[in-house]
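In: Provided below for reference: sequence and predicted model.
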Amino acid sequence: MTADPLARSLILPEPDLPPGSTLLDEGRALAKDWQVGPSAFLDHVGERSEAAFKRRCAGENRIMRHGQIGFRDFEKSRRCYHEIWETCDKAGARVDRYGITLDWAMGYPLDMRTGPRGTGMWLESPEQCVALTAAAPVAPHFGDWALGFPAAVTNTCWALAAGSTSIGNLGQLFTFRLPGWDDDVTSVAETVKALGLIAAQPVEVLVHSNLDDGFSATFTDLSSCLGAALIERHIVETLIGGSMAHCYGHHFSEPVARMAFHFALADGATTPGSMVYGNTTA
């Protein structure tokens, strides 16, 4: 008799996986101690969350402007966090949001962060995160190396303390790997806890996923990419009670295709997307 290729014992051989409901409860419990902290950006724009500001911008036919920031040297990053905003403001321009370019090694648990690192931003504590984002009234988007890794809970707590209401990257859970780390169960478990913490916040916090960082990057048709996005939306919003925000654009340029995908992604969405990129890889 041929073995069932879809048998649970073959796909998930671990005998005792932690129940999702238990992990979510653990994450929700953390919300007693970790909530969205003070935000220079939210105070400046008079909103309770980035999602609320995005909706206001949409109502005013205004595009929210995003830029990436992050140097290995913390003080340089903090100085630039202010100087970029100040220079734009004096010139009559806007920068509404910074993508915090964390180093990939920040995905490791705290006790493993003494090993090799990359060239991205390195933050040592929640206090450093707060000091960084307080430097200017620009929304902090912790969009990489938070969700999807064994440090998901730690990095989410730190991002919340820094006033961030947009945290990711859920897409990285499915495809990214840290050197020397092969424990997928822990990575998923910590991510589920972090999602529970996010969903339990008293204000709306966007769960960001860059579709081009997840399974969608391997597909050759946009309908499959949309299907992957809908699965993520179902997990975050229907099963967990959070707010899903997708990002796309790295892999294709054709204007009509981009517009069609944008409309399809917006259909049925209850939250604004995180951002739209130009074609950076194809």
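Out: Arrived safely, thanks for sending. Residues are numbered from 1 along each chain as shown.

In: use CA for all of it now, contacts and neighbours both
Out: OK.

In: distance of the residue nearest the centre of the chain relative to Ile198?
Out: Centroid-nearest residue in the chain: Gly168, 1.2 Å away (criterion: Cα atoms, centre = their mean). In this view, Gly168 and Ile198 are 11 Å apart by Cα to Cα, to the nearest Å.

In: overlap in contacts of those two?
Out: The overlap between the contact sets of Gly168 and Ile198 (Cα atoms under 8 Å, 6 or more residues apart in numbering) consists of Val207.

In: what are the ranges of the strands in the stretch 151-282 of the chain?
Out: Counting by DSSP state E, counting those that start in this stretch, the stretch 151-282 of the chain has strands at residues 166-168, 206-210, 243-248, 275-276.

In: tell me which of the ones you listed lies nearest to Ala264.
Out: Nearest of the strands of the stretch 151-282 of the chain to Ala264, taken as Cα to Cα: strand 243-248 at 12.0 Å.

In: got the contact list for Val205?
Out: Val205 makes contact with 49-51, 164-167, 198-199, 242-243 under the criterion Cα under 8 Å, 6+ apart.

In: distance of the nearest residue to Ser243 once chain neighbours are set aside from Gly242?
Out: In space, and not counting its chain neighbours, Ser243 is closest to Leu206: 5.2 Å by Cα to Cα, 6 or more residues apart in numbering. Applying Cα to Cα, the value for Leu206 to Gly242 is 7 Å.

In: those two: which has the busier surroundings?
Out: Per other Cα atoms under 10 Å, whichever of Leu206 and Gly242 has more neighbours is Leu206, with 27 against 23.

In: next up, a structure to set beside the first:
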Amino acid sequence: MDIKMNKRFEIKNLPDMNTIRNEVEKLVADLEIGQTLFLKEHGCRTEGEYKKKCMQSGHIMKHSHIGYNTWDTTKECAEKVYSELHKRGSYIDRFGFCLDTLMGLPEDMRAGQLIGTGLMMKNADEWKEIGRIVPVQPHCGDNMIGTLNGVKNTLSALRAGVTTIGNASHYYTYEWPGVDKEELRTIDTIKAIAIMGNFKEFGVIIHSNLDDGYGGQLNDLANLVGWAKIERYYCEELLNGGLGHCYGNLFSNPINRIIFNMAIWEMNPNHIPGSMVYGNTTEFGYDFEVNAGALGNYIVGDIITQKNIPTGHAIVPIPVSEAVRIPTAEEMVAAHLHVDKLMVKSAPCFSEFLNWDKIIAEKNLLVACGNLFFERVMNGLDGLGIDLEHPGEIMGAIKAIGPVQLEEYFGVGKADKAALRGRIPVKSTDAFKDLATKTNSIKVQIRGLKDSLTGTKVIVGTTDVHEFAKQMVKEILLEAGATVFDLGSTVSTAEVLDAIIETECKVVLISTYNGIAYSYGKELLEGMQKRNLKNIGVIMGGLLNEDLDGDELAEDVSGELRSLGINADNSAKDIVEAVKTFLN
């Protein structure tokens, strides 16, 4: 196999597993899991224990994410949502706390990093309070396991009573500009997972959102099922953890959500409950009424799944404002009340008339093909000399291979040179189909698109892990005949500046979704000035917001970006004309 390994460290230099296990034993020797108000109220030691009770009783858990960046505002939001839902006859079981990207770095590595819009846990007291605000179980998924600060964060969360902790998938995709400590990160991730494994018997769950990692970049749903098994292999069989998968951000088809859940549940021999099924956030835009329809569409499938094949996953009512700004407490409550009605009325009616034989047949196909993908990847790694008993070697090698080559060399779809990645998907992911549909719908609106940018060189990249919008714009530019240099995700301004010099591009397109739009744009322009790079056009799109005035809410900064000379029109169908304005 002619696989190109993009190694960032020497995999064989990792410590042996006996050494790592001995270090983990010392870390957990005196560790006691804290008790939250929620777990105390329900008489459970962990959320995993509570989830299993729900699976038996038929109760469907509900989840909301809180995205404020200060402790006081976070606390106020949690109290409002809980009390208002309780007052109106509804409920919520768990809150996800959006921790800032800086939480994934030790303090001595944070200098020079842009601060996002997430929450920073500053001390042990704040960690302890996370489960004492209201009787709703806290979930910590982002910037925990899979980072350079995973061990410290995991220990702090467990002491606070947080017993579902992620995000194992982040190891493959989340990055910090200018920070390249991949060997340390791999060791830290192994240790954090192993720490969780020490409490598996009590119901502690390792959370992994498949859409956040390489799973979200696979085009074939069958391969994604196999990818889930790969994560389960090294988390459970090698590190004794209990892995609970999350998915949903990139799933728009409610039936596919049912089928996929059934497939990964069948490949979950220990029946570790899932964390949550996230909302289909790629369907959400600037039209709140349309977003309400998207909410009703995806979540019916999730309700049906938990009613018929309970897997412990919480359902997630996404507020209609999610794609535009941080949702308010009132909008979170409204989303839950919307879903309550669907849970009582719509889902049971649809469930009765579904063709379950067809659904099961689709599930069986994904399971068979997923197992084949798993075997192919494992055999391929073995052929590359990777120790299949060392989780760090497996993770490091897979990260070096990347999602594109994983599908090209190990995918289970029929080989076809004309197909993307050389294979026809067994069952295309919704994200793959939705991207093609949206991109094509925009292409037909652009008059004279074909070859209209021939000879033009353009740089594209993202400030974070979200690549959907960037990929759509890239496809439009390629159709226009442009030469596109794709820098990938989590790109630093320094990397963009280097690329401008190397490629001699005159236009840069940046997609951003992590609340740093203005700071990033300003830093990029200042870097151009310092390097004497003149007449370079910058276009930014995505979620153009940031907390500029310290009021704890990220607001739209399109106007501020325009005042810097950056195009912030945020319109994919106008992207060709926007590029042309910088070429004159």
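Out: Happy to help now that I have it. Computed from a predicted model, the values in this text were never measured in an experiment.

In: quick one: TM-score?
Out: Once superposed, chain against chain, the TM-score is 0.92 (TM-score structural alignment, normalised by the length of structure 1); 279 aligned residues with a Cα RMSD of 2.1 Å.

In: in helices, which of the contacts of Val205 of structure 1 appear?
Out: Counting by DSSP state H, those place 50-51, 198-199 in helices.

In: buried subset of those?
Out: By neighbour count, with 16 or more other Cα atoms under 10 Å, these hold 50-51, 198-199 as buried.

In: export those residues as TSV, with columns for distance to Gly67 of structure 1.
Out: Shown next, in TSV, are these (distance: Cα to Cα, whole Å):
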residue	distance to Gly67 of structure 1
Glu50	15
Ala51	17
Ile198	23
Ala199	26
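
In: closest to Phe71 of structure 1 among those residues?
Out: Checking those one by one against Phe71 of structure 1 (Cα to Cα), the nearest turns out to be Glu50, at 23.9 Å.

In: isn't the closest one up against Val138?
Out: No: look at Glu50 of structure 1 against Val138 with Cα atoms under 8 Å: they stay out of range, at 10.3 Å.

In: what range in structure 1 does stretch 293-313 of structure 2 sit on?
Out: Following TM-score structural alignment, stretch 293-313 of structure 2 has no partner segment in structure 1.

In: please apply the same query to stretch 36-51 of structure 2.
Out: Using TM-score structural alignment, the residues of structure 1 aligned to stretch 36-51 of structure 2 are 39-54.

In: flag every buried residue along the matching stretch.
Out: Buried-residue list, stretch 39-54 of structure 1, by 16+ other Cα under 10 Å: 39-42, 48-54.

In: ok, now stretch 19-37 of structure 2?
Out: Quick answer for stretch 19-37 of structure 2 (16+ other Cα under 10 Å): 20-21, 24, 33-37.

In: tell me the average deviation of the host helix or strand of Tyr50 of structure 2 from structure 1 after fitting.
Out: Using DSSP states H and E, Tyr50 of structure 2 sits in helix 47-57. Superposing on structure 1 and averaging over aligned pairs (mean Cα distance after the TM-score superposition for structure 1), helix 47-57 of structure 2 comes out at 1.2 Å.

In: helix or strand right after that helix?
Out: Under the assignment DSSP H and E, the closest C-terminal helix or strand after helix 47-57 of structure 2 is strand 63-66.

In: okay, the closest residue to Leu42 of structure 1 other than its chain neighbours and Arg113 of structure 1: tell me how far apart.
Out: Closest residue to Leu42 of structure 1 apart from its sequence neighbours, by Cα to Cα, 6+ apart: Arg48 at 6.2 Å. Look at Arg48 of structure 1 and Arg113 of structure 1: by Cα to Cα, they are 33 Å apart.

In: give me the nearest residue to Tyr50 of structure 2, chain neighbours excluded.
Out: Nearest residue to Tyr50 of structure 2 in three dimensions, chain neighbours excluded: Cys44, at 6.0 Å (Cα to Cα, 6+ apart).

In: on the three-state scheme, that neighbour is what?
Out: For Cys44 of structure 2, the secondary-structure state derived from DSSP: H, G, I helix; E, B strand; the rest coil is coil.

In: hang on, it packs against Lys52?
Out: No: using Cα under 8 Å, Cys44 of structure 2 is not in contact with Lys52, being 10.4 Å away.

In: distance of the spatially closest residue to Thr280 of structure 1 that is not a sequence neighbour relative to Val36 of structure 1?
Out: Nearest residue to Thr280 of structure 1 in three dimensions, chain neighbours excluded: His250, at 4.9 Å (Cα to Cα, 6+ apart). Distance, His250 of structure 1 to Val36 of structure 1, by Cα to Cα: 30 Å.

In: residue contacts, Gly396 of structure 2?
Out: By Cα under 8 Å, 6+ apart, Gly396 of structure 2 lies in contact with 7, 11, 186.

In: dump those to TSV, plus distance to Gly67 of structure 2 and neighbour count.
Out: Below are the contacts of Gly396 of structure 2 laid out as TSV (distance: Cα to Cα, whole Å; neighbours: other Cα atoms under 10 Å):
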residue	distance to Gly67 of structure 2	neighbour count
Lys7	34	14
Ile11	36	20
Thr186	27	23
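
In: show me where the stretch 351-500 of structure 2 has strands.
Out: For the stretch 351-500 of structure 2, applying DSSP E, counting those that start in this stretch gives strands covering 414-415, 423-424, 457-462, 483-486.
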